[in-house]
Each structure stands twice: as structure tokens, then as C-alpha cells.
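Student: everything below, folded, please.
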Amino acid sequence: MKAIIQRVTQASVTVGEQQISSIGRGLCVLLGISTEDTQKDVDYMVRKILSLRVFEDEAGRPWAKSVVDRELEVLCVSQFTLQCVLKGNKPDFHRAMPAEHAQPFYSAMLERMREAYTPERIKDGQFGAYMQVHIQNDGPVTIELDSPSAPSDPKQLAKQEKQQQRKEKTRTKGASEAAREKAASRARQDPSASSGAEGDVSSERDP
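Tutor: Purely as a prediction, here's the structure:
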């Protein structure tokens, strides 16, 4: 799981013309869920997000207090594009958890966060909707966070991308072989069938 955490003076989510969530000072968290994520990742991310010390204390010392310490709000927005892998210049999202599984997973994570903090201080966007997310970054302060199972090492990411490309080539090759086998099967069943240039050349040679 990947999160982009921003310290904000205010943030809101609008769907169409309707504002569905808003917070004052606190954290805006963009969450990207991968196909590899488990409850272990949820527990890690919830603990880190709520414990991250990005706020000043009463004496004005920076990096001293968490959102919980300051009793501030958190706005979470599901964002599958954080699991993007580039193929040339085209984004590929095969690492993102499919929506039918990601929605209950994401809802369970929000519930876990509410249990660990104050429920009314955890706000949400609208899963799967086309949202306008308005963020007023405070600082600016932006922190990228990966759960333990997330492949953050560049070599590991490159390895996974190559594995995915090999899988795609194998599927393409398999489809081509299946098409050739199907064509050969039709030819065996109907020897008089002619297709392509070879048949035309053969016809010209016959008296």
C-alpha cells in the first residue's frame, strides 16, 4: 500500500457540484491499494498515519506532534493511480487491487482508523467517483509512505515490471499459436479450402 500524506490547513472533496467531505487543519491522505496488501499493511499504515509527527507543539517546535496529539482531522481519499507503473509513457495499473476487492478493503481500513482515533475526525471521499480534491498544503509538507510489503526498491520494481512484460508476451504468443492451430485444423478438415497467395500460385500452375 502506498500513501501520500499532506499536512493541510484545509481540504475537501467535491463530486459534481456537491461537496461531500471537508476538514480544517489536519492531514489529507491519498491511498493506493495494491493486489499484495493484507491486514498487516492496514495495521501498519493506520499506525503510521496517526503517529506521524508533522505538527508543531505548544512551544512552536516543529515535527513534535501527531494529528492525534493535536486532536486534528484526517481526510482519506482512495487513489488507485498511486499503484501506477509506466510502460514507456503510458500508465499501467495492473498492481492496483481491482475495485470489487479494493472497496471493502478500503472501508475496513477507514473503520480501523476510526477505532484507533476519534470516528468523527476521520473523513472520506467517495470511492470510485470522479472527485475534485481541493488541498491547501501547509508548508508545503508532503510525505510518501509505503507499507512493508510494497515494492519500494527500484530493482524490485524493475524486476516486477519485467515479469509482467514476460507474462503479457506469453499470453500473446499463446494466442497466436492457438490461432495458427485453429487455422491448421480447418485446413485438415477441408483440404480444398484455399487461402492467401499460396493457393493462387498453385492455381496458376495447373493446366
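Student: use CA for all of it now, contacts and neighbours both
Tutor: Will do.
Student: quick one: residues contacting the residue nearest to the spatial centre of the chain.
Tutor: Central residue of the chain (Cα atoms, centre = their mean): Phe80, 2.8 Å from the mean position. With contacts defined as Cα atoms under 8 Å, 6 or more residues apart in numbering, the neighbours of Phe80 are 31-33, 93, 96-97.
Student: and the longest helix along the chain, which residues are buried?
Tutor: Longest helix of the chain, by residue count under DSSP state H: helix 154-189. Neighbour counts over helix 154-189 (16 or more other Cα atoms under 10 Å) mark Glu161 as buried.
Student: how about this one, so we can line them up?
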Amino acid sequence: MLALLQRVSEAAVVVDGETVGAIGRGLLVFVCAERGDTEAEGRLILDKLAKCRIFYDDAGKMNRSLLDVAGGLLIVSQFTLAADTRSGTRPSFTRAAPSDEGRRLYDALVADTRARYADRLAAIETGRFGADMAVRLVNDGPVTIWLHQPPVTHVPTPRPT
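Tutor: This next block holds a predicted model:
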């Protein structure tokens, strides 16, 4: 799974002239499910983005997470993150999960986010999967972070203590 985090002072998604999601200070996150991804990759991406220390502390250092600042989170699906541009000038999107699988994984990520963090964040908003979206943002910093969580192939079994 791929995610592109942007620290924002505000962000909104507009579809057909209607604002479908908007936040103030927080993170705008573009996500893309790749072929072979499962909910496990979504959970790992969610853990990383919620705890990524990219907000300033009182000393002016990037030392606080989205959870620490109780910011907003705007999650937008974007299959083009999986673009392969190694050959020619037309990107290939074969690494992206098929639309129905991508939607299922996106919906699972959003549901997991709401279940785990609704009481700790100012807002959890989304774009609209598969729609032609206009994304408006004020990038704060700018701070933009790329996260890639390859498919989980083996989860170690905990040893008894």
C-alpha cells in the first residue's frame, strides 16, 4: 500500500461542486492499494501515519504526531500513486489493485481509522472513491512524506514468555 502524507493547515475535497470532505490543521493522505495488498498493509500504514512525528513541539522541532496534536485527517483514494514511469512517457498503472479490490481496501482503511481514532482526532474525512475530485489544500511547511508498505508476506508468531 502506498500513502502520500501532506501536513496541511486546511484541505478539502470537492466533487461536482459539493465539498465532500474538509479539515483544518492535520494531514491530507492520498492512498493507493497495490495488487496483493490486504487489510494488514492498511493497518500498518495507518499506524505509521497516525504516529509520524511531523508536527512542531513547543521547541520548534518536528516531534509531535497527528494524535499528539489531535489534528484532522482527510483520506483520499488515488490509484495514480502506483504509476510506473520507467518505460516511455505514458504511465502504467498495473501495480494498482483492481478497482473493486482497491475500493474494499480503501473502505477498510477508513473504517479502521474511524474505529481506532475517532475520539482522538478533530475530524476524519474522506474523498469519494473513483470520483473526479478537486483537492484543495494549504500545505504547511511544506511537509510531504511518502510511505510504502509492501505486502505483508509473513507475520512472526509471538514466542511464549
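Student: thinking again about what came up before, by neighbour count, which of the contacts of Phe80 of structure 1 wins?
Tutor: Ile33 (29 neighbours; other Cα atoms under 10 Å).
Student: skipping its backbone neighbours, what lies nearest that one in space?
Tutor: Nearest residue to Ile33 of structure 1, sequence neighbours excluded (Cα to Cα, 6 or more residues apart in numbering): Met1, at 4.8 Å.
Student: what separates that neighbour from Leu50 of structure 1, distance-wise?
Tutor: Met1 of structure 1 sits 16 Å away from Leu50 of structure 1 when distances are taken as Cα to Cα, to the nearest Å.
Student: looking at these two, which is more packed in?
Tutor: Met1 (26 against 17).
Student: could you report the separation of the residue nearest to the centre of structure 1 from Lys48 of structure 1?
Tutor: 20 Å.
Student: Phe105 of structure 1 too?
Tutor: From Phe105 of structure 1 over to Lys48 of structure 1 (counting by Cα to Cα), the distance is 18 Å.
Student: how far apart are the lengthiest helix in structure 2 and its match in structure 1?
Tutor: In structure 2, with assignment by DSSP H, the single longest helix is helix 99-117. In the superposition with structure 1, the average deviation recorded for helix 99-117 of structure 2 is 1.0 Å (mean Cα distance after the TM-score superposition for structure 1).
Student: report the buried residues of that helix.
Tutor: Applying 16+ other Cα under 10 Å to helix 99-117 of structure 2 flags 101-103, 105-110, 112-114, 117 as buried.
Student: average distance between whichever helix or strand comes after it and structure 1?
Tutor: The first helix or strand that comes after helix 99-117 of structure 2 along the chain, using DSSP states H and E, is strand 123-126. Strand 123-126 of structure 2, aligned to structure 1 and superposed, deviates on average by 1.0 Å (mean Cα distance after the TM-score superposition for structure 1).
Student: what span of structure 1 is strand 123-126 of structure 2 aligned with?
Tutor: Alignment of strand 123-126 of structure 2 against structure 1: residues 121-124, by TM-score structural alignment.
Student: which residues in structure 2 form helices?
Tutor: 39-51, 66-69, 99-117.
Student: need the contact partners of the longest one.
Tutor: Pointing back at helix 99-117 of structure 2 there. Contacts of helix 99-117 of structure 2 (Cα under 8 Å, 6+ apart): 31-34, 38-39, 42-43, 46, 75, 77, 96, 124, 126, 129.
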